[in-house]
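Student: pasting the sequence and the predicted model now:
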Amino acid sequence: MDGNVILIAVLLAAMLGMVAMAFAGPSPEKARKRRVATIRGRYGESAEALLEARMRRAISNRPTGAEAKMLVSLVPNPDNLAKRIKMTGKKWTLSQYMTACAIIFLLITALLALRGFPFFFALLVGAAAGLGLPHRWVGRLITKRVSQFNAKFPDALELLTRGLRSGLPIAETLGVVSNEIPGPVGEEFKLITERIKIGRTMEQALQETADRLGTAEFQFFVITLSIQRETGGNLAETLSNLATVLRQRSQMKLKIRAMSSESKASAYIIGVLPFLVFGMICYINFEYMKPFFTPDPAGIFGLSTMQVIGIGGMCWMGIGAFIMAQMINFEI
């Protein structure tokens, strides 16, 4: 028990240290210098000063190179992870994300060790939770933000259509959309206008946003503008037709979601219930489930009969979940 107490104390101390390092704010002197530089660039009379201020605002959320170098040894592909974090719309950094993963890992490992679970099993469960839970949470935030974007995007296209029909150029209508449409749509169009102001072409700014969002609806919009610039035609009418198509696409998705909701609920209940019951029994009475974690040298590959049955059951459940997922997966 003394060894467990020492281990828990070390884990908690490491967790507190990582929290302090990741979430500590910048020094007051650096913050003061940055504010002075921002004000000086904002109210400078030269065009170069104004351009420099706009560039600083546009790239203020980029991660620093030092941070990427610190995390390159822990993250297999930090660029993809940074892209996923940006897709959430939150101002999180790689350091904060990895700190959250480490905190979850240490907490789960400490709780399982205190409950008397084998230390190696506690490490495996803690590592799975530390890597899986933040990844799952980021994925949910991305899905939620993309859904909000797709819900308001047809309204933005209709606003663009009205602006073009009233005689405004496309660049000014993008600015109007960024100010009038709330939520992710306004934020993304505001970033597009800022990139155009610092010298990017409209195609480059739109394509960067399309790559970050990863949604087909906005990619349709980018392709429509590219084709119209090459071939000409009535852009307002084209955007109006695109808005109608996107609304019909959204209605079809909602209809499919309603039709497949029963199958999804059944799959979630059937898939989660065995693991939930197993975890509750292990937490309440670990001695009853201890044979499941005890190897048998005379068994298959050193596994006991209960372990072989458990692995076989998980394989069959995985096959069933995969089949049910493919049955309700519709491509629109």
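Tutor: Now that the structure is in, tell me what you want to look at. Numbers count the residues shown, from 1 in each chain.
Student: C-alpha only now, for contacts and for neighbours.
Tutor: Will do.
Student: give me the secondary structure label for Glu331.
Tutor: With DSSP: H, G, I helix; E, B strand; the rest coil as the basis, Glu331 sits in coil.
Student: cool, and Pro295?
Tutor: Pro295 ends up coil, using three-state DSSP.
Student: do you know how far Phe153 is from Glu203?
Tutor: 18 Å (CA to CA, to the nearest Å).
Student: of those two, which one has the most company?
Tutor: Phe153 (22 against 14; other CA atoms under 10 Å).
Student: one more structure, for comparison:
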Amino acid sequence: MDMLRSFFLDPFVLSIVMGFLVFVFFYIRWPGILSFFKDKTFSSQKEVLKIVDMMMIKTSKEKVVLWLWSLGLSLGFLIFLACWPHLVLGLGFGALGFLFSWIGVQMVMRSLWEQRCDQVVNQMVEGMTIMTNGVKVGLSVTQAMERVIKNMKEGPLAQEFQLVLNKTRLGMSVEEAFNDMEKRMDRQDVTMMVVAINILKETGGNIAETLATISETIRERQKVQNKIKALTAQGTIQAVIVSLVPFLLLVMMFLTNKQHAELMLGTPLGWFSLLMILGLIIIGGVLMKKIVTIKV
């Protein structure tokens, strides 16, 4: 019994067994794995191109695609070199690095778009005030928007209003142009402004008073959101620190006790442990993010 146990716990035997299991898994699931990588990469590429277009970044589609492929291949190759001479480990982690680079760029672009939408909402307080004053002196909604563009030249709100005006000049109605803006921004405050303006243009009413009310509502909402951010800032920092602790411990182990670190990085059992640790860190980070995120 002891001989059997020592045989199965031998690192060489474990390496052969793990290698065989990995081979069988990839052999059976190879079409599905290729399809998964293809779907993830091309869906990420499609969303990145969409966000670049929505953010009005002046660049070509070919440059964005070239940049994405260059980043993914470079990261994958660097990971492969870092894992050398472990060929299987290098190929596996290199492929994951390539995939995560695309997903990472997608997440960064999505985050930048969310920040842009938040900037639009933050500027709406000043923008609605300018529009209110313009409507009070007899200007139409589109003319009041032109005043906002002139007074807020540097900012996403001016760009969004300019896009709405450009669409109306090409023959689209004001209501349709505002509805497109609402679909692009996906913010409650933008929806409130668009719905109010469209209804008042059809039924009539005091647009200036409505815009002033919207501006005051957005201002109060921002106060509440800033207070929530201040209260949840500690939880966010704690989540980041807890997520980084395992990686810092691995670096310290590699610097102080290299033999133990090589067992983690150079054996199948260590690779499996690293994947488990990475998965648990991701799950914990997502759960912490959901806990500290409070929508107003």
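Tutor: Yep, that arrived. Bear in mind that the values here come from a model prediction, so they are computed numbers and not experimental data.
Student: ok, Asn80 of the first structure to Ala68 of the first structure distance?
Tutor: 12 Å.
Student: who has more neighbours, the two?
Tutor: Ala68 (17 against 11).
Student: ok, the more buried one touching Pro78?
Tutor: Yes: using CA atoms under 8 Å, Ala68 of the first structure is in contact with Pro78, at 7.1 Å.
Student: next, show the common contact partners of these two.
Tutor: Leu94 (CA atoms under 8 Å, 6 or more residues apart in numbering).
Student: can you show me the helices along the second structure?
Tutor: For the second structure, the helices defined by DSSP state H occupy 2-8, 11-54, 61-83, 87-136, 141-151, 156-169, 174-185, 188-203, 207-256, 258-266, 268-292.
Student: for the first one, buried residues please.
Tutor: Buried residues in helix 2-8 of the second structure, counting neighbours by 16 or more other CA atoms under 10 Å, are absent.
Student: roughly how far apart are the counterpart of Lys229 of the second structure in the first structure and Arg249 of the first structure?
Tutor: Residue-level alignment of Lys229 of the second structure against the first structure, with TM-score structural alignment as criterion, gives Arg257. Distance, Arg257 of the first structure to Arg249 of the first structure, by CA to CA: 12 Å.
Student: now do Ala267 of the first structure
Tutor: 26 Å.
Student: same deal with Asn329 of the first structure?
Tutor: Distance from Asn329 of the first structure to Arg249 of the first structure, by CA to CA: 15 Å.
Student: and for Phe275 of the first structure?
Tutor: Counting by CA to CA - Phe275 of the first structure and Arg249 of the first structure are separated by 37 Å.
Student: and if you look at Gln204 of the first structure?
Tutor: Counting by CA to CA - Gln204 of the first structure and Arg249 of the first structure are separated by 26 Å.
Student: residues touching the residue mapped onto Gln228 of the first structure from the second structure, list them.
Tutor: Counting by TM-score structural alignment, Gln228 of the first structure corresponds to Leu200 in the second structure. Leu200 of the second structure makes contact with 206-207, according to CA under 8 Å, 6+ apart.
Student: do you know how far Leu200 of the second structure is from Pro31 of the second structure?
Tutor: Where Pro31 of the second structure is concerned, Leu200 of the second structure sits at a distance of 56 Å (CA to CA).
Student: nearest residue to the middle of the first structure?
Tutor: Nearest to the mean C-alpha position of the first structure, by CA atoms, centre = their mean, lies Val138 at 3.4 Å.
Student: aligned partner of that one in the second structure?
Tutor: Under TM-score structural alignment, Val138 of the first structure pairs with Met109 in the second structure.
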